[in-house]
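Asker: Please find the sequence and the predicted model below.
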Amino acid sequence: MNAPGHVLVVGASAAGLGTAEALRRQGYQGRITMLGAESRLPYDRPPLSKQVLSGAWEPERAQLRSREVLDALDAEFLLGDAAVALDVPTRTVRTASGSALSADAVVVATGLQARTLPGQEALRGVHVLRTLEDAVALRNDLLGGSRVVVAGNGVLGAEIAATARQLGRDVTLVGPQPAPMAGQLGPRVAGLLAELHTRNGVRLMNGTAVTGLTSSRGRVNGVLLPNRETLPADVVVVAIGCTPATAWLAGSGLRLDDGVMCDANCRAAEGIYAVGDVARWHHETLGTSLRLENRTSAVEQTAVVAANILGACRTYAPVPYFWTDQFDTKIQVYGTPSADATVTVVEGSEQDHRFAARYSLAGRPTAVLGWNMPKQARLHRQVLVDADTRATVPSR
């Protein structure tokens, strides 16, 4: 297979930029176009809820590459113009400005969109956190308000609550899970995370959800709970999850099901690939379709997609990974933890707030977690690799 003459990457995100960089590293000398809905050059999202929101970083520091490095990439950046449609047979993307861009290969890297509560767009003081502009606007409001309610006790909500509390705000974290990040960590470790937040002054209201907002003169002043209780708030952050940004692909013929459905090679159709948070692909080792919302996976996936664009036939079957930083705690998770898994501390101790733990189902390791033990967690990750290898090698 000859290398395509033109690769169009839709989404100037970490995954989109990573794809362009991987193509160049693998020797591609053809034309690369980066189409982005935002007017900013590619930036990193994980720091938004931590370093940028806290003020430890100036917003510009989140930019992934300098202008000089991007120039050396020899890619055309078309920013501030969102994709609105894709014609699959001709691999042509139409944009909001009316442009039509055709290419020999198209990579969908449009990421996620934050879910919102009804009516929140009309109110001042209500925020989501997805873009750099979101982080700057939220920080400005946090500095001027004292009572903060975070709706949603997943990873993003927990991170925002921790950062807001470290800024000295009065913080309430409300969410349907029985403890912060229970769905990601399981009950035992999520209970430790709840203790961490409580110890640092965050008020937790687990097992409930925000049903609405109250306001006065166009500004939010509280959130409504199912029991009709109202929590007063000067600032509300809505962190109730995200959805893959695939609305622009409706009617394209691509299969959409909580993401762009791809095969094990991250290919959605002939000459069309998906990468990053928006991609749902077949994980051959796990035997299921998977979509991962994390920075590490997005970058690792780009190397596979780039290789396949250039004619390889590589599958993408990583050990899933994510991390989160909250207060003085760094949590790293490899694999797929679940609520019904058996959790065993294999190094350190929970009492010392430094430990590595293994998750197992039916005696088979499924995940490894490090709580302030990054090096040890990486080392224990090998048990997952070994387990996957045994699962994919036929017995004799």
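Answerer: Received, thanks. Numbering: from 1, shown residues only.

Asker: alpha carbons only for contacts and neighbour counts from here, please
Answerer: Will do.

Asker: how far does stretch 213-232 sit from the chain's center?
Answerer: In terms of CA atoms, centre = their mean, to the nearest Å, the centre of stretch 213-232 is set 29 Å apart from its chain centre.

Asker: Name the surrounding residues that touch that stretch.
Answerer: Stretch 213-232 is contacted from outside by 120, 122-126, 147, 149, 208-212, 233-236, using CA atoms under 8 Å, 6 or more residues apart in numbering.

Asker: First-to-last residue distance for that stretch?
Answerer: Terminal residues of stretch 213-232 lie 10 Å apart, using CA to CA, to the nearest Å.

Asker: Buried ones from the contacts of stretch 213-232, can you make that a ChimeraX selection?
Answerer: Only the buried entries of those go into this ChimeraX selection, using 16 or more other CA atoms under 10 Å:
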select :120,123,124,125,126,147,149,208,209,210,212,233,234,235,236
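
Asker: how about the helices of the protein, start to end?
Answerer: Taking DSSP state H, the helices of the chain run over residues 14-25, 51-54, 67-72, 132-144, 155-166, 182-185, 187-199, 295-309, 374-380, 382-392.

Asker: which residues sit against the fifth one?
Answerer: Residues lying outside helix 155-166 but in contact with it, judged by CA under 8 Å, 6+ apart, are 49-50, 53-54, 142, 148, 150-152, 171-173, 180-181, 197, 200-202, 237-240, 324-327.

Asker: next, the one to line up against it:
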Amino acid sequence: MVDADQTFVIVGGGLAGAKAAETLRAEGFSGRVILICDERDHPYERPPLSKGYLLGKAERDSVFVHEPAWYAQHDIELHLGQTVDRIDRAAKTVRFGDDGTLVRYDKLLLATGAEPRRLDIPGTDLAGVHHLRRLAHAERLKGVLAALGRDNGHLVIAGAGWIGLEVAAAARTYGAEVTVIEHGQTPLHSVLGPELGNVFAQLHEEHGVRFRFGVRLTEIVGQDGMVLAARTDDGEEHPAHDVLAAIGAAPRVGLAEAAGLELADRAQGGGIVVDERLRTSDPDIYAAGDVAAFPHALFDTTLRVEHWANALNGGPAAARSMLGQDVTYDRVPYFFTDQYDLGMEYSGWAPPGSYDQVVIRGDAGKREFIAFWVKEGRVLAGMNVNVWDVTEPIQKLITSRAVVDTDALADPHVPLESLA
């Protein structure tokens, strides 16, 4: 039986929002739980969109967080295909954008996620220009890749980040020709730095992907609404039947900004500023997932993390905080990727300039190794490539802040557990 005396509203129907709703019920909250999702699909997980589902290895239904019937069974008032266009903090209401309906809240969680950054060049209105963020995007792109592979077509990808590389791998698996345009000198430079980015460049080159580093797209050329080629600022023209814009994502902060909530500096990734309990500058409003910029004591900085594990863990943490539990959100950032025969997990945070050396344990040439980003003998981050069941000891090395012997760190015969 739902107790209508308290109402918790969640804006955002991704993994963070869905897991927050689940946690509220699991923790015994008996008030109204209202989950508002601007997509018509039930809440789903995003990793399969560029991995298993895109490759045709996973069924569409496998992406959903819960079975559709779960929401009614747990008295979750799910509003699909609805937007919220205003928060009135004084009245403690949110307004639906479609019909102006007002819903009052006692606690509000913003899990509005992020949206793909757009290419600001001529030709982006052509039919063959794509983004990958939503299930509908993946459904469309899946058909495009299959057609390109069947017809020996060309895909140009702007951006050599995780989405760009995962789609490149999927496209080559389908048989499409792939060119990746990246303004940096290596893939994944902002995450892995130059030392490890080349591992991924070589992997993709072995599978027939062409890279063009140090250049940017300047125009997408088309005819009769269809893509013909992509031009770069070095004067080259690359044949293309389709183009994927994979140049990152921007946090969806418009609702929070209009409500006067504190935002993080855009130069540092933006997002809604929250404290260690995931509370915003309004004590009755919380934020979690891609949109939240939270303080991380271990790294002595504010982080905004766009990966699956942050949504998986951040939504439940915010729910418990909304219930008044003592919460400190300090999870070590974690993400994973699968490309061809390479599987990888990464834990920690070590952007270029934050570390003084990279230590390799194993054989990087065979792509069976662990890389550690180290500063003054302390491990900031670790990446295991085709080496499994080591996430726990890697994260313990990071959280312990122990000064380690780097020779022992590089030695596969020395158990990682003995170094923390």
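Answerer: That came through fine. Treat the numbers as computed from the prediction; the structure is a model and nothing was measured.

Asker: quick revisit: mean neighbour count added to the helices of the first structure, as CSV?
Answerer: Listed next are those as CSV, based on neighbours: other CA atoms under 10 Å:
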stretch, mean neighbour count
helix 14-25, 23
helix 51-54, 22
helix 67-72, 11
helix 132-144, 18
helix 155-166, 24
helix 182-185, 20
helix 187-199, 18
helix 295-309, 22
helix 374-380, 17
helix 382-392, 14
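
Asker: Nearest to Thr110 of the first structure among these would be which one?
Answerer: helix 14-25 (8.1 Å; CA to CA).

Asker: quick one: contacts of that closest one?
Answerer: Contacts for helix 14-25 of the first structure (CA under 8 Å, 6+ apart): 9-10, 32, 34, 42-44, 64, 73, 75, 107-109, 275-276, 295, 298-299, 302-303, 305-307.

Asker: which residues in the second structure does that helix align to?
Answerer: Helix 14-25 of the first structure lines up with residues 15-26 of the second structure when matched by TM-score structural alignment.

Asker: can you tell me the mean distance of the matching stretch from the first structure after alignment?
Answerer: Averaged over the aligned pairs, stretch 15-26 of the second structure sits 0.7 Å from the first structure after superposition, using mean CA distance after the TM-score superposition for the first structure.

Asker: gap between the most centrally placed residue in the first structure and Gly218 of the first structure?
Answerer: Centroid-nearest residue in the first structure: Glu293, 3.5 Å away (criterion: CA atoms, centre = their mean). According to CA to CA, Glu293 of the first structure stands 34 Å off from Gly218 of the first structure.

Asker: same question, Gly191 of the first structure
Answerer: Taking CA to CA, one finds Gly191 of the first structure at 37 Å from Gly218 of the first structure.

Asker: Equivalent analysis for Val278 of the first structure, please.
Answerer: For Val278 of the first structure, the distance to Gly218 of the first structure - CA to CA - is 34 Å.

Asker: With neighbour numbers in mind, choose between those two.
Answerer: Using other CA atoms under 10 Å as the criterion, Val278 of the first structure and Gly218 rank with Val278 on top: 27 against 11.

Asker: Can you give me the distance of the residue mapped onto the more buried one from the second structure to Ala20 of the second structure?
Answerer: The alignment partner of Val278 of the first structure in the second structure, by TM-score structural alignment, is Val291. For Val291 of the second structure, the distance to Ala20 of the second structure (CA to CA) stands at 15 Å.

Asker: do Gln202 of the second structure as well
Answerer: 40 Å.

Asker: just Val387 of the second structure next, same as before
Answerer: Val387 of the second structure is 32 Å from Ala20 of the second structure, by CA to CA.

Asker: Please apply the same query to Thr391 of the second structure.
Answerer: In terms of CA to CA, Thr391 of the second structure sits 25 Å off from Ala20 of the second structure.
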